[in-house]
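**Q** structure for this input, please:
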Amino acid sequence: MRLRKRPWVKEEIMQYTSYTVVNPENHKGVWHKLFQNNNPIYVELGTGRGRFITSHAQNNPEINYIAIEQKQEVLVQAIRKANHLELSNIKFILGNVNRILDFFGQGEISRIYLNFIDPWPKKRHAKRRLTHQRFLDMYKHILNDNGEIHFKTDNELLFEFSLNELSGQKFRLSNISLNLYRDEHNLAQHIQTEYEEKFINQGKPIYRLEAKKES
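**A** Next up, the predicted model:
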């Protein structure tokens, strides 16, 4: 279902001046100045309604979080959550993932979250998948030497594709699960996204992996 455009949404987003970063390219390489500390920075690409990243920010005040989302109708809901929780360690970018090299400097990010991204199932659209090698090259540039990618999906074919792409780009894979909620015993550490909760209720397996950048 497509979300209807609501002209007032972007105006509301811009009113949250302590959370919304209007010109993220101005902070490239110096995000620590905006956060006013040198804490690690974790980025979620396609944050949706924001349950995942706002929960992490609430639980980990020693980490800085940046959420990127191009759909303003859902991003505003994420920002509202952060505002309600009075979080001081999170920022939001209304923008496209294709521009991440404009937003972040080399080695500036410690972790990237990819949660339930669009699988783009047709082969001709493979380059649009956020785990395609062209995106992985961008991630390698902005991740620091110990940087990681944490990836979750309900799509088996996308997961297989992502495993191959990450291996081909020399990421070291770990904590691979073909059914997270069957295999994992310490589930309390896994914060669910809104989509994740929906898929679990439908009985779908959740695929997950961690990928570490190799020097």
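**Q** could you use CA atoms for every contact and neighbour count after this?
**A** Fine.
**Q** leaving out chain neighbours, which residue sits closest to the residue nearest the centre of the chain?
**A** For the chain, the residue nearest the mean C-alpha position is E44 (1.8 Å; C-alpha atoms, centre = their mean). Distance criterion C-alpha to C-alpha, 6 or more residues apart in numbering; nearest residue to E44, sequence neighbours excluded, is Y113 at 4.5 Å.
**Q** now do the helices in this structure.
**A** With DSSP state H as the criterion, the chain has helices at 7-15, 31-35, 51-59, 72-85, 100-103, 133-142, 156-168, 180-183, 194-201.
**Q** got JSON lines for those, with mean neighbour count and distance to A126 too?
**A** Formatted as JSON lines, the helices of the chain follow (neighbours: other C-alpha atoms under 10 Å; distance: least, C-alpha to C-alpha, whole Å):
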{"stretch": "helix 7-15", "mean neighbour count": "14", "distance to A126": "30"}
{"stretch": "helix 31-35", "mean neighbour count": "15", "distance to A126": "31"}
{"stretch": "helix 51-59", "mean neighbour count": "19", "distance to A126": "26"}
{"stretch": "helix 72-85", "mean neighbour count": "20", "distance to A126": "25"}
{"stretch": "helix 100-103", "mean neighbour count": "16", "distance to A126": "19"}
{"stretch": "helix 133-142", "mean neighbour count": "18", "distance to A126": "10"}
{"stretch": "helix 156-168", "mean neighbour count": "16", "distance to A126": "9"}
{"stretch": "helix 180-183", "mean neighbour count": "14", "distance to A126": "25"}
{"stretch": "helix 194-201", "mean neighbour count": "14", "distance to A126": "22"}
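**Q** and this one, so I can compare the two:
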Amino acid sequence: MRLRNVKGSRETIAANPLVIQNITEKKGQWNKVFGNNNPLYIEIGMGKGQFILEMARRNPDRNFIGIEKYSSVLVRALEKCETFEGGNLRFIRMDAEEITEVFAANEVDGIYLNFSDPWPKDRHAKRRLTYRDFWNRYHQILAPTGKVVFKTDNRPLFDFSLEESAAAGWTLDNVTYDLHHSPYAEGNVMTEYEAKFSALGNPIHRLIAHY
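**A** Purely as a prediction, here's the structure:
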């Protein structure tokens, strides 16, 4: 996916108090960042932030961190948060491969993966956020009752994710190939991509997994 560079995005991100710097120093101490011991949820590859911002609004008793690799995308999420007054939302610019260096064992209560890059070529399979090595990383940072929620409209990626989660030893709590027409639709918070693809008639696939 080719991304348009946003001039000054790195400077904007560095100056925004919602974006956490020196992130490896926060490992095991994220409760101090938020100033409470509320459960911590992260979204990896959050895009322009619609999902995690709405989750923070709906759940003031939970803490949320949006993780995005690209500055030009993260800066758009920050724009959405200009009127958000809650104290339970922060952002990190980082690569998902580094999450075990940033979060300690049992520190995260839930992980959201929404419309992740499918990396369709076979030789790029290890880059997919639902490749087994990533599942192993998630297991390292999740609390014993923690879960991973994954949504996509890409059927090959979804089938791949089912296989990889099983190979990594995870158990599926529920699986649906058409979330919006399933018993699990109530309370679903949509991402920008989800709204777009759903409007086109694309079924949304979702799984929830625990270890």
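**Q** tm score of chain vs chain?
**A** TM-score of the superposed chains, computed with TM-score structural alignment, normalised by the length of structure 2, equals 0.96; 211 aligned residues with a C-alpha RMSD of 1.3 Å.
**Q** which residues are in contact with the residue nearest to E44 of structure 1?
**A** Y42, V43, E44, L45, I149, H150, F151 (C-alpha atoms under 8 Å, 6 or more residues apart in numbering).
**Q** can I assume the fifth one is in contact with K212?
**A** Yes - distance between I149 of structure 1 and K212: 6.4 Å, which falls inside the contact criterion (C-alpha atoms under 8 Å).
**Q** okay, those two: which has more neighbours?
**A** It is I149, of I149 of structure 1 and K212, that has more neighbours when counted by other C-alpha atoms under 10 Å, with 25 against 20.
**Q** how far away is that one from R111 of structure 1?
**A** In this structure, I149 of structure 1 and R111 of structure 1 are 6 Å apart, going by C-alpha to C-alpha, to the nearest Å.
**Q** mind checking how far stretch 38-53 of structure 2 is from the chain centre?
**A** Offset of stretch 38-53 of structure 2 from its chain centre (C-alpha atoms, centre = their mean, to the nearest Å): 5 Å.
**Q** repeat for stretch 111-130 of structure 1
**A** Worked out by C-alpha atoms, centre = their mean, stretch 111-130 of structure 1 lies 12 Å from the chain centre.
**Q** follow-up on the earlier one: could you save the contacts of Y113 of structure 1 as a markdown table and add columns showing distance to E73 of structure 1?
**A** Listed next are those as a markdown table, based on distance: C-alpha to C-alpha, whole Å:
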| residue | distance to E73 of structure 1 |
| --- | --- |
| Y42 | 23 |
| V43 | 20 |
| E44 | 17 |
| L45 | 16 |
| I149 | 26 |
| H150 | 25 |
| F151 | 24 |
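**Q** closest one of those to V97 of structure 1?
**A** L45 (6.7 Å; C-alpha to C-alpha).
**Q** closest one to K122 of structure 1 among the helices of structure 1?
**A** helix 156-168 (10.8 Å).
**Q** what's the mean distance for that closest one versus structure 2?
**A** Following the fit onto structure 2, the mean deviation recorded for helix 156-168 of structure 1 is 1.0 Å by mean C-alpha distance after the TM-score superposition for structure 1.
**Q** distance from that helix to the middle of the chain?
**A** For helix 156-168 of structure 1 - counting by C-alpha atoms, centre = their mean - the centre lies 17 Å from the chain centre.
**Q** contacting residues for the nearest residue to A168 of structure 2 once chain neighbours are set aside?
**A** Nearest residue to A168 of structure 2 in three dimensions, chain neighbours excluded: R132, at 5.5 Å (C-alpha to C-alpha, 6+ apart). R132 of structure 2 makes contact with E164, S165, A167, A168, according to C-alpha under 8 Å, 6+ apart.
**Q** how near is R132 of structure 2 to M190 of structure 2?
**A** Counting by C-alpha to C-alpha, the separation of R132 of structure 2 from M190 of structure 2 is 26 Å.
**Q** and for E43 of structure 2?
**A** The value you get for E43 of structure 2 to M190 of structure 2, if C-alpha to C-alpha is used, is 13 Å.
**Q** need the overlap of contacts for the two.
**A** Counting by C-alpha under 8 Å, 6+ apart, nothing touches both E43 of structure 2 and M190.
**Q** so K28 of structure 1 sits right up against F103, yeah?
**A** Yes - at 5.1 Å, K28 of structure 1 and F103 qualify as touching, with contact defined as C-alpha under 8 Å.
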